[in-house]
Structures are given as structure tokens and as C-alpha cells.
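Trainee: task: produce atomic coordinates for the following.
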Amino acid sequence: MSNAAIVDKRPSALRGASMPKWSPWAIAAGSVAVAIGISLVAGFDSKIQWGLLSGLIFLIATYGIAARVEGRRQAKDRIATGLVWVAFLVALIPLLSLVWTTVSRGVKVLDIYFLTHSMGIVADAQPGGGVYHAIIGSLEQVGLATIIAAPIGILTAVYLVEYGGRGRLARAVTFFVDVMTGVPSIVAGLFILSLMLIFEMEPFGFAGSLALAILMMPVVVRSTEEMLKLVPNELREASLALGVPKWRTILKVVLPTSIGGITTGVMLAIARIAGETAPVLLLVFGNRFINNNPFEGAQQSLPLYIYQQYSQSAGENTAYDRAWAASLTLIAFVMILNLVARGIARWKAPKSGR
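Mentor: Just a heads-up that it's a prediction; the model follows:
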């Protein structure tokens, strides 16, 4: 056996003592127990206070134990890791609470009948009725908004990245995109409503789609712009060096390379507008019956259905339950969109060659 192998097997003098892998879990369990004890003695009734006190004790105990066993330098690293985990749990708990509340209250009336029937002649105080007309309205309105906003947003991003450069027009477009990103949804609804009043038009589904498209466009532009910037310039230069025109390089090289990220951005933009209520309330107006034509007559949507049922549920459990069931349906719709976006992104992700 060589001398190098013998040296490698010797314990390193530079390696100090280290805490076992299970120590963070033990410290967390002890912190929770101590926090509960302090809360009971101090009279804290809120579980939120218990959680915050547990996190604070966990950070203090982690630093103290790590500093004693591993040294202050390693203790600082562990305290930073602990802060990340505490922040993650603080962000995760409200999300889990929201999902649990929606599921527990929404499953009371959520069934096949609820998904395949409209309110029709069912009064809000009566049991029965469903959300089918709202699902149809949301799908049509969001679908039309996507057909309008996605091509415009993608082409705008292509111009900004591939053609605009640092020109005045590109800077102006970027500025207005940033402004549109912060425009409240009610302002987009009022803009379309003012046009409807000028032309003396009645509420209809496509008007809501126009407002949703305004809200969706800046999200598509920003996400597509970032995806196009990630495409290596070497791919563009190689295509141009072969004599391929720039428009064809964009169409055959740049867009296919970033199609996964672009699709993900569009899906996330759809999820962003799927829960908008204010523009739909102003422009679509709501309808208790099924209306499959978004270009004529008032139409329903899931966010508007939730708002109307909840606002009319004073003392009526039936309308209250329908509002929560529709909320669960909307969450499921957005969740499916996010899963589809992740699947497409993974499917279209560039494969590293061997």
C-alpha cells in the first residue's frame, strides 16, 4: 500500500467536531416543547404565537449548541440555514391552512351534479344548483384572453430581445410594459367599460376577455423576454454564419430552444388572470343560466360566481357551501394549469448530450 493511501486514511487534523445529522430535528422538537411550556405559563392562546416562539427558540438553541460544539463560524452557517427553514415554514403554513380550509368546506356539495348543472331557476337560499355555467364562462373568457394576449406578448418580447436593442422604441415599450404590470385589474375593466359605453354595448363575455388580455400581456412579455435572453448567443451566431436569415433563425432556433419556458410563462399568466373578479363583475355581469356564446349576452365565471354566492349567503348555508365548492374548483383549475406548465417545461427542457 502506498504512503499516499496511508495518509488519506488518517483522520484530518483540520476537521473539528461536528453535530450529528439528527441534531436539527432534536433541537426543533425541544424548541417546540419549550415554546408550548412557556406559552402555557404565560397564557398565550394563539397557535401563531406558539409557532413564532418555537422558531425563535430554535434559532437561539441552534446557534448556542453549534457554537459550543463546532465553533462560531460553523454556527453562523447553521443559523443561516435555520433562518431559511423558518422562513419556508412561515410561508408554507398559510398556504396549507388555505388549502385545508377550502377542501374541508368545499367538499360538502362538490360532486358530479354540482359540476354539471347551472343555477338556472334555483334560488340562492335553496339547495341544489351547480357551477357548470361558470366553468363554461371562465374557460371561454380565459381562452379568448389567451388567444389575444399570448401572440402579442410573445411577439413583443421577440422584438425587445432580438430587434429592439437599446433603441428609443424598445425603451418606451419596456417602460409601458412595466407600467401595465402594476395596473390594477379594476382599471383594465373600467377602460373596456368606457369603450362599451361609447358604443352602447351590453355586457358580454368577450368584453371580460379583453380586460383579462390587458392584464395578461405584460406577464407574457416579461416571462418570454427572460426565456429568450437565456438562449446562448452562440446558437444565433452559428445559424447566421450559415447564411440563415435572422427571422428564420428566430423561428427555427431561438423559439424552439426556449419554447418550454415560454409555455410555462403563458400558463402562469393564465393562472394569474383566472381568479380576477373585478373586470368580470363590471363587463360580464353574471348569468344564472348557461350561455355558450361569449359574444352575446351576460355570462358567468368562477370568480364572479364565488363572489355572488358568498355575498348572498347571509344566514344561508347552501349559498355559503356553493361558494366554497366553487373556490375549490377554481383552485383545482389553477393547480392543473401549473402542473401542465411544469410538465411542458420538463418535456421541452434541453437535454444535455453525453
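Trainee: contacts, neighbours, all on C-alpha from now
Mentor: Fine.
Trainee: assumed residue 48 was part of a helix.
Mentor: Yes. Assessed with DSSP: H, G, I helix; E, B strand; the rest coil, residue 48 lies in a helix.
Trainee: ok, it to residue 139 distance?
Mentor: Residue 48 is 38 Å from residue 139, where distance means Cα to Cα, to the nearest Å.
Trainee: neighbour count for these two, which is higher?
Mentor: Ranked by neighbour count (other Cα atoms under 10 Å), residue 48 and residue 139 place residue 139 first, with 15 against 12.
Trainee: what strand or helix carries the more buried one?
Mentor: Assigned by DSSP states H and E, residue 139 belongs to helix 132-158.
Trainee: buried residues, that helix. List them.
Mentor: 132-138, 140-146, 148-150, 152-154, 156-158 (16 or more other Cα atoms under 10 Å).
Trainee: just checking, what packs against it?
Mentor: Under the contact criterion of 3 or more Cα pairs under 8 Å, 6 or more residues apart in numbering; DSSP states H and E, helix 132-158 touches helix 112-116, helix 205-229, helix 255-274, helix 302-311.
Trainee: in a markdown table: the ones you listed, plus mean neighbour count and distance to residue 350.
Mentor: Listed next are these as a markdown table, based on neighbours: other Cα atoms under 10 Å; distance: least, Cα to Cα, whole Å:
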| stretch | mean neighbour count | distance to residue 350 |
| --- | --- | --- |
| helix 112-116 | 15 | 39 |
| helix 205-229 | 25 | 13 |
| helix 255-274 | 22 | 7 |
| helix 302-311 | 21 | 37 |
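Trainee: to compare with the earlier structure, here is another sequence to fold:
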Amino acid sequence: MSHASSDAKPTPRVPAPDKLSSRRLPRWSPLAIAVGAVAIGAAIGAGAGLSSHIQWGLIALALFVLGSYAITARVEGTRQAKDRVATSLIWSSFVVAVIPLYSLVQTTISKGVKVLDGTFLTHSMNNVLTIQPGGGVYHAIIGTLEQVGIATVIAAPIGILTAVYLVEYGRGTLAKWVTFFVDVMTGVPSIVAGLFILSLWFVLVGSAPASGFAGSLALAILMLPVVVRSTEEMLKLVPNELREASLALGVPKWRTITKVVIPTAIGGITTGVMLAISRIAGESAPIALLVFGSNLINTNPFSGPQSSLPYYIYQQYGNGNDPSYNRAWAAALVLIAFVMILNAVARGIARWKAPKTGR
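Mentor: As a prediction, the model looks like this:
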């Protein structure tokens, strides 16, 4: 027994894991690194005489990414450091994207509230001198609502039906050509759409257009590809099992589309239409070419010049005086509020029309 025990080889010792690599940074470490990066970035910017705070922020972002990698590599290892750097880059990109948006909204609000009141919203620029304060944006609000509304009535049904054809029926050459032209129309500048309607109007009528309806036709051209693409993507997200189940019960395909497919995707379709409306709500080039703008209230979109919010902003800012600048900023704030209301309505409709699932 003693001989057997003496011949037994000792079990090799497993080296203890590196204590440093098993450590983890605390949860608050990213915040601490960010605060340190901001402090050092501000110190470097002030010491170097950089007057722009944006430059300070870019320095702080670079220090944040480098600091995250260095500290994480020291404590957790290189692999975790690379993961932390990727996360830091994502957050940095988010901050870089949000800062201009915040600056835009903050600047518009601070300058737009100077003249934004009930009088501004309920009066036009009739008999108001551009170099004097006063006047309002009521006529431009009416023009925007009518022009965008007519464009939506034209483009939304055509776009939705086109998307239904491409997803549910389109398999041949025609579908390929339709897809090609939709892609081409997506990149058409707004001024080109205005020139197209202007040329077509001269051919059909023989005189220059001066109506909100002409502008609505150009806006509908710009809106159509956005509606087609967004609706197409939403229809593709509908599970094929729903279509197959409906067809297996003997339901015709057209009824399956109207009763199963479209109701399932109605939330996304509505959101896409609202995004398309937001896309055309800020266009001024077609209005300048086709509607000409006006300082008077014109509630008839089929006759006479008519203004809109984007054209009103362009017109007022071009006057080159402080009262006009204030009116332009106030109109820009009204336009932003209009787009935000559209998005809120889209979310409400999408939630209301979303398919209900049982518990």
C-alpha cells in the first residue's frame, strides 16, 4: 500500500484565474467616465481657446470612447473593452443625433413665442406692412390644410392600392416596372414635381396655374412613393399564415386582403401615410411655382393664389426686417406643432385600429 501510494503521480495544480480579469466595473462606471470626459473636454476646450461648445462636446465624446476602452481593458479585459467601445459609440451617435434636433426645437420655440398668440393665429397679412409688427398666419394655415388634404385624398388611396398590388398580386414585368418607377419617384426633387405640373397645366389649360389645387397635385406626386413604400413594408410584415388560414376557409383573395391583411397592417399603414403628410407639409417650391402665395384669406383651393405655412416662412424671412423675422419663426413653430399633431394622431389611430389579441 505504501509502495502504491508512493508511485501515484501528484495531481497537477490548476493555476488560479487572473483576479484582474474576473473583476467587473460597477454599474455607475459609464456615468463616471462620461462626467470625467465632459470635465476634461471642457478644460481642454477652454485652455485651447475654442469658443464653440460643439467642439468641446466632440472632444468629450472622443475622450469618453477612449476612456471606456482603456479602463475596461485594464479591469475586465480586451474583449469586454471592445464591447464597451461599441456601446459607447452607439450612445455617442445617439447624442450627436439628438443635439441638433434639441437645438432646432429650442431655437424655434425661443424665437417663435415672441409673436405667437391668438391674434397671430386668427389674422392674415392683409393691409399689414412687412416692416411693421402685426399680422398673422391664418391664411397660410388654411392653405396648408387644404393643399395637404387634397394631396392626401389623391395620393393615399393610389399609394395603398399600388402597394397591395405589388405585395399580393405583382409577380410579372409590370410589377418590376412599377417598383422601378416608385424608386425613381422617391428621389425626385420637389421643384421637379412642381415643374412637371406647371408644364402639364400649360398643355391642358394654356395659362399659368394659380390655385391650391395645382400645388396639391405636385404634393401628391411627392407623397405617392412614400405611401407606396411604407404600405408595402407593412403588408410584408403580415404573417402568411393568416392569409393561408383565410384562403383555406374558402374566403376569396380580395376579401382576405380587405378583411385580414389590411386590418392587420392598418396601424403601420396609417403611420406611413402620416409620415408622408409630414414629408409634404414643409414643401415651398411647388407652392411658389403653382400657387404663387397670397396675403389674403382664400378658402377656395380651386381658384386664385393661396399661401401655405412653408411659403409664408420663406416670404417673411426674405423681407429682411425684424418684424418679418419674428413672424417667420412663429410660423415655423406652428408648422412644427402641426407635424407633431399629425404624428400624435397617427399613433392614436394605429393603437385604436391595431388588431386585438385575446388573453
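Trainee: give me the element the aligned residue in structure 1 for residue 110 of structure 2 is part of.
Mentor: Counting by TM-score structural alignment, residue 110 of structure 2 lines up with residue 104 in structure 1. Per DSSP H and E: residue 104 of structure 1 is located in helix 72-106.
Trainee: please report how far residue 86 of structure 2 lies from residue 71 of structure 2.
Mentor: 14 Å.
Trainee: correction: residue 230 of structure 2
Mentor: 44 Å.
Trainee: can you tell me which residue is spatially central in structure 2?
Mentor: residue 275 (7.1 Å; Cα atoms, centre = their mean).
Trainee: residue contacts, the nearest residue to it once chain neighbours are set aside?
Mentor: Leaving aside its chain neighbours, residue 275 of structure 2 sits nearest to residue 343 (7.4 Å; criterion: Cα to Cα, 6 or more residues apart in numbering). Going by Cα atoms under 8 Å, 6 or more residues apart in numbering, residue 343 of structure 2 touches 271, 274, 275.
Trainee: which bit of structure 1 covers the helix or strand where residue 343 of structure 2 lies?
Mentor: Using DSSP H and E, residue 343 of structure 2 maps to helix 322-353. Matched against structure 1 by TM-score structural alignment, helix 322-353 of structure 2 falls on residues 317-348.
Trainee: now stretch 59-68 of structure 2
Mentor: Under TM-score structural alignment, the match for stretch 59-68 of structure 2 is residues 53-62.
Trainee: average gap between that stretch and structure 2?
Mentor: Stretch 53-62 of structure 1: mean distance to aligned residues in structure 2 after superposition is 0.4 Å, counting by mean Cα distance after the TM-score superposition for structure 1.
Trainee: buried stuff in that stretch?
Mentor: Buried residues in stretch 53-62 of structure 1 (16+ other Cα under 10 Å): 53, 54, 55, 57, 58, 59, 61, 62.
Trainee: one more: stretch 314-331 of structure 2?
Mentor: 314-317, 323-331.
Trainee: and the residues you listed, which is closest to residue 99 of structure 2?
Mentor: residue 329 (19.8 Å; Cα to Cα).
Trainee: residue 232 of structure 1 -> structure 2?
Mentor: Under the alignment (TM-score structural alignment), residue 232 of structure 1 pairs with residue 239 of structure 2.
Trainee: state the distance from the aligned residue in structure 1 for residue 94 of structure 2 to residue 51 of structure 1.
Mentor: Aligned counterpart of residue 94 of structure 2 in structure 1: residue 88 (TM-score structural alignment). According to Cα to Cα, residue 88 of structure 1 stands 13 Å off from residue 51 of structure 1.
Trainee: looking at these two, which has the bigger crowd around it?
Mentor: Neighbours per residue (other Cα under 10 Å) separate residue 88 of structure 1 from residue 51, with residue 51 holding more: 18 against 11.
Trainee: out of the buried residues of stretch 53-62 of structure 1, give me the two with the largest separation.
Mentor: Based on Cα to Cα, the longest span within the buried residues of stretch 53-62 of structure 1 runs between 53 and 62 and measures 14.0 Å.
Trainee: what residues in structure 1 pair up with stretch 294-306 of structure 2?
Mentor: The aligned range for stretch 294-306 of structure 2 is 287-299, by TM-score structural alignment.
Trainee: is residue 135 of structure 2 in a helix, a strand, or coil?
Mentor: coil.
Trainee: can you get me a residue count around the nearest residue to it once chain neighbours are set aside?
Mentor: Excluding the flanking residues, the one nearest residue 135 of structure 2 by Cα to Cα, 6+ apart is residue 125, at 4.8 Å. Other residues near residue 125 of structure 2 number 20, with proximity taken as other Cα under 10 Å.
Trainee: which position in structure 1 pairs with residue 125 of structure 2?
Mentor: Residue 125 of structure 2 maps onto residue 119 in structure 1, by TM-score structural alignment.
Trainee: contacting residues for its match?
Mentor: Here residue 119 of structure 1 is in contact with 128, 129, 130, 131, 133, 288, 289 (criterion: Cα under 8 Å, 6+ apart).
Trainee: now with 6 Å, please.
Mentor: Residues counted as contacts of residue 119 of structure 1 (Cα atoms under 6 Å, 6 or more residues apart in numbering) are 129, 130, 288.
Trainee: distance check, residue 267 of structure 2 against residue 162 of structure 2.
Mentor: 18 Å.
Trainee: what do you get for residue 353 of structure 2?
Mentor: From residue 353 of structure 2 to residue 162 of structure 2 the distance is 21 Å (Cα to Cα).
Trainee: check residue 139 of structure 2 too.
Mentor: In this view, residue 139 of structure 2 and residue 162 of structure 2 are 34 Å apart by Cα to Cα.
Trainee: likewise residue 142 of structure 2?
Mentor: 30 Å.
Trainee: next one: residue 337 of structure 2
Mentor: Distance, residue 337 of structure 2 to residue 162 of structure 2, by Cα to Cα: 31 Å.
Trainee: just to revisit the earlier point, how much does the helix holding residue 343 of structure 2 stray from structure 1?
Mentor: Helix 322-353 of structure 2, aligned to structure 1 and superposed, deviates on average by 1.2 Å (mean Cα distance after the TM-score superposition for structure 1).
Trainee: now stretch 141-156 of structure 2: which residue numbers in structure 1?
Mentor: Going by TM-score structural alignment: stretch 141-156 of structure 2 matches residues 135-150.
Trainee: next one: stretch 212-225 of structure 2
Mentor: Under TM-score structural alignment, the match for stretch 212-225 of structure 2 is residues 205-218.
Trainee: residues making contact with that stretch?
Mentor: So stretch 205-218 of structure 1 is contacted by 141, 144-145, 149, 153, 177, 181, 188-189, 269, 280, 283-284, 294-295, 299 (Cα under 6 Å, 6+ apart).
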